[in-house]
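[1] Predicted coordinates and the sequence they were generated for:
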Amino acid sequence: MRRISMSRLVIAAIIALISFISYFSLSDHNPITGEKQRVALSTKEEIALGLHAAPKMLQQHHGLLPNQQAQAHIDRVGSQLIAALNHSLEKTGNKNPYPFEFHLLADKQIINAFALPGGQVFITAALYNRLTTEGQLAGVLGHEIGHVLARHGAQRLAKQHLTQGLAGAAGVAGGDIQTARMAQAVAQLVHMKYGRADELESDMWGVRLTAQAGYDPRSMLDVMRILEQASGGQSPPEFLSTHPKPTNRVAYIQQVINEVFPNGVPEGLSP
């Protein structure tokens, strides 16, 4: 029994070591920010993965909403945000490699917006129908564009590979499934913390892009109030699943706006 236990520990240590080495060997250049990141995919692989996963997302949310006027509205606002992004990147010498596409989902129950790696951006009809200004829509789309630009999906995949390896090592060391499940639960808590950091970064992108596209970034505060009303004091909408509660989120985004515009939000922006 003692030899078996020692063997398990040795195998677990090897698995854990390989997992760490694999994670720390992942490095790629972000073409938008110029930073080095630990990501599991190249930009081309991100685009391919997003295109491959998009049909599944459509299926889960009842397909596209058959409303050409609303879809055209989303495409126009999204295009303005991307045009503003590309214009700002020209000044830095960086280039946007992602072919962004915006999709209005037919789901009228789940209040959500999300982005797949590579530039596929989605918003549900349930969320879109609650927005009252273009600035609010720009804030939601700008936030999701931020996830793509910061390569959060590729980063999350790299972290998942690491935590899955460590969970497997824990299962081998413990010799039972329960230990592995506990390790996976711990891994999920780690991802929640990283997820909130990702949201802060995406909010900063949302604030910048909305203003650069001519919209008032304070419209994002209105989105939070709309979502608070939609929750009715119950569990928050999916769009806030990794965020603080909507009441706290108003102060959270205001802090981001103050950091991006320390001298105040420019005048003449559309709400």
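    Okay, I see it.
[2] C-alpha only now, for contacts and for neighbours.
    OK.
[3] Now do the strands in the stretch 51-200 of the chain.
    Listed in chain order, the strands of the stretch 51-200 of the chain (DSSP state E, counting those that start in this stretch) span 101-105, 113-116, 120-124.
[4] Same list (the ones you listed) but as CSV, adding mean neighbour count and distance to residue 137.
    Shown next, in CSV, are those (neighbours: other Cα atoms under 10 Å; distance: least, Cα to Cα, whole Å):
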stretch, mean neighbour count, distance to residue 137
strand 101-105, 22, 12
strand 113-116, 23, 10
strand 120-124, 24, 9
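[5] What I need now is those strands written out in CSV, including distance to residue 200 for each item.
    Formatted as CSV, the strands of the stretch 51-200 of the chain follow (distance: least, Cα to Cα, whole Å):
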stretch, distance to residue 200
strand 101-105, 22
strand 113-116, 15
strand 120-124, 18
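[6] Select, out of these, the one closest to residue 195.
    strand 113-116 (13.1 Å; Cα to Cα).
[7] Need the residues that contact that closest one.
    50, 53-54, 121-124, 127, 140-141, 144-145, 147-148, 153, 239 (Cα atoms under 8 Å, 6 or more residues apart in numbering).
[8] In ChimeraX, how would I select the buried members of those residues?
    Buried residues within the contacts of strand 113-116, by 16 or more other Cα atoms under 10 Å, are selected in ChimeraX with:
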select :50,54,121,122,123,124,127,140,141,144,145,147,148,153,239
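[9] Out of the contacts of strand 113-116, which is nearest to residue 77?
    Residue 77 lies nearest to residue 141 out of the contacts of strand 113-116, by Cα to Cα, at 8.3 Å.
[10] Pasting the second one now:
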Amino acid sequence: MIKSSLALLIVFFWSVFSFSQTNLFENGSLENWSGSPEKPSNWDILTAPSFSKTTDANDGGFAIKIPLTESFGPYKAILETIGTNNIELLANTTYTFSVDYKVTSTATVQGITAYILRDGGIQVKTESQNPPEDGAWHTLTFDFTTSFATEHSVDIELTANGVGAEIILDNLKLLGEATNPDREALIAIYNSTDGANWDTTWDLNDENIDNWHGVTLSSGRVLWLNLRANNLQGPIPNEIGDLTEATRITFDNNKITGNIPESSKPQ
């Protein structure tokens, strides 16, 4: 009985851990469509003007059906991220990409290729599959590791060997950590020292903390926090100790109390 209970407990924790990651894509399930002609929000489709919304979905109520009818080299279409789906990822961090697909035609779909790109269109990772023509759902999935903390995008390229090829895509996912680990520590400093009334305050709705006054990053982590003479008023919060990569913290000429913990002082 003890062994059975222990096994059940292990399975429970494994399940929670395995499925608790957040999908960083907005509208990854392709449920939200807008515009005229209608297309999935946060996504763009290139060289496939006759794409359409379909209820033949693997996750939720809708998916996108893409006929490969336009001649662009080989018959090709590209689904790409736009807007908020171009995501600022952390440096030296592993992420998982996946997309579900199904071939619904007798014409051969030669390949489905996913490109992970960073600023400037530089390729970070490329993975391809030859889609089976069995009318069943399949998944292209892979891990990739970033080198830089910068904006990343995704292109999904579909190719065929002639007119009549058609494929459905659904359930696009990018799993991993997007929030900078230093962000919460900075917010704690802001809240504890009356950040709303600083001389130069922060826009906490801006996910890119590199845009925040006085914050200098290196490989996505806070290297220098310079809030000198910025009307900070209040105690230094304990969370400042979470800025483990900071080599310089400047708070002079403010009305603050307390001390920077010894463990947090630049070495």
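    Ah, there it is. Treat the numbers as computed from the prediction; the structure is a model and nothing was measured.
[11] Need the TM-score from the superposition.
    For these two chains in superposition, a TM-score of 0.22 is obtained (TM-score structural alignment, normalised by the length of structure 2); 87 aligned residues with a Cα RMSD of 4.9 Å.
[12] hmm, back to that, to residue 12 of structure 1, which of the strands of the stretch 51-200 of structure 1 lies closest?
    strand 113-116 (33.3 Å).
[13] Relative to residue 257 of structure 1, which of the contacts of strand 113-116 of structure 1 is nearest.
    residue 140 (14.7 Å).
[14] these two touch, right, the closest one and residue 204?
    No. Look at residue 140 of structure 1 against residue 204 with Cα atoms under 8 Å: they stay out of range, at 12.0 Å.
[15] what about residue 212 of structure 1, how many neighbours?
    A count of nearby residues for residue 212 of structure 1, using other Cα atoms under 10 Å, gives 20.
[16] Now do the contacts for it.
    Contacts of residue 212 of structure 1 (Cα under 8 Å, 6+ apart): 81, 84-85.
[17] quick revisit: tell me which of the contacts of strand 113-116 of structure 1 fall in helices.
    Those of these mapping onto helices are 50, 53-54, 127, 140-141, 144-145, 147-148, 153, per DSSP state H.
[18] and those residues as TSV, adding distance to residue 227 of structure 1?
    Compiled in TSV, those are given as follows (distance: Cα to Cα, whole Å):
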residue	distance to residue 227 of structure 1
50	27
53	27
54	25
127	9
140	12
141	15
144	16
145	20
147	20
148	23
153	24
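[19] Can you tell me which of those residues is nearest residue 20 of structure 1?
    Nearest to residue 20 of structure 1 out of these is residue 153 (Cα to Cα; 19.2 Å).
[20] any idea how far the closest one is from residue 92 of structure 1?
    Distance, residue 153 of structure 1 to residue 92 of structure 1, by Cα to Cα, to the nearest Å: 24 Å.
[21] and residue 184 of structure 2, that's in a helix?
    Yes. Counting by DSSP: H, G, I helix; E, B strand; the rest coil, one finds residue 184 of structure 2 located in a helix.
[22] And it, how far from residue 190 of structure 2?
    10 Å.
[23] ok, those two, which is more surrounded?
    A side-by-side neighbour count of residue 184 of structure 2 and residue 190, using other Cα under 10 Å, places residue 190 first with 22 against 15.
[24] so what does the helix or strand hosting that one touch, helix or strand wise?
    In the assignment (DSSP states H and E), residue 190 of structure 2 maps to helix 183-192. The contact analysis (3 or more Cα pairs under 8 Å, 6 or more residues apart in numbering; DSSP states H and E) places helix 183-192 of structure 2 against strand 233-235.
[25] Mind jotting down where the strands sit in the stretch 1-150 of structure 2?
    33-34, 39-40, 43-46, 52-54, 63-67, 75-81, 87-89, 94-103, 109-118, 122-129, 138-145, 150-160.
[26] number of nearby residues for residue 172 of structure 1?
    Using other Cα under 10 Å: residue 172 of structure 1 sits among 22 other residues.
[27] let me redo that: residue 49 of structure 1
    Other residues near residue 49 of structure 1 come to 16 when the count uses other Cα under 10 Å.
[28] measure it to residue 153 of structure 1 for me?
    10 Å.
[29] Also residue 161 of structure 1?
    12 Å.
[30] and if you look at residue 126 of structure 1?
    24 Å.
[31] Kindly report the same for residue 57 of structure 1.
    Shown here: residue 57 of structure 1 relative to residue 153 of structure 1, a distance of 15 Å by Cα to Cα.
[32] In this structure residue 78 of structure 2 contacts residue 66, no?
    No. Taking contacts as Cα under 8 Å, residue 78 of structure 2 lies outside contact range of residue 66: 9.4 Å.
[33] Name the residue in those two with the higher neighbour count.
    residue 66 (26 against 20).
[34] Quick check: that one touching residue 167?
    Yes. Between residue 66 of structure 2 and residue 167 a contact is recorded at 5.4 Å, counting by Cα under 8 Å.
[35] nearest spatial neighbour of residue 170 of structure 1, skipping sequence neighbours?
    residue 180 (5.7 Å; Cα to Cα, 6 or more residues apart in numbering).
[36] just to revisit the earlier point, most neighbours of all the contacts of residue 212 of structure 1, which one?
    Counting neighbours by other Cα under 10 Å, residue 81 leads the contacts of residue 212 of structure 1 with 26 neighbours.
[37] can you tell me how far that one sits from residue 212 of structure 1?
    On the measure of Cα to Cα, residue 81 of structure 1 and residue 212 of structure 1 end up 8 Å apart.
[38] do residue 196 of structure 1 as well
    24 Å.
[39] Burial check on the nearest residue to residue 187 of structure 1 once chain neighbours are set aside, number of neighbours?
    Residue nearest to residue 187 of structure 1 in three dimensions, not counting chain neighbours: residue 163, with 5.8 Å by Cα to Cα, 6+ apart. Neighbour count for residue 163 of structure 1, taken as other Cα under 10 Å: 23.
[40] pretty sure residue 163 of structure 1 contacts residue 184?
    Yes. Using Cα under 8 Å, residue 163 of structure 1 is in contact with residue 184, at 7.4 Å.
[41] how far away is residue 9 of structure 1 from residue 3 of structure 1?
    10 Å.
[42] No more questions from me, cheers.
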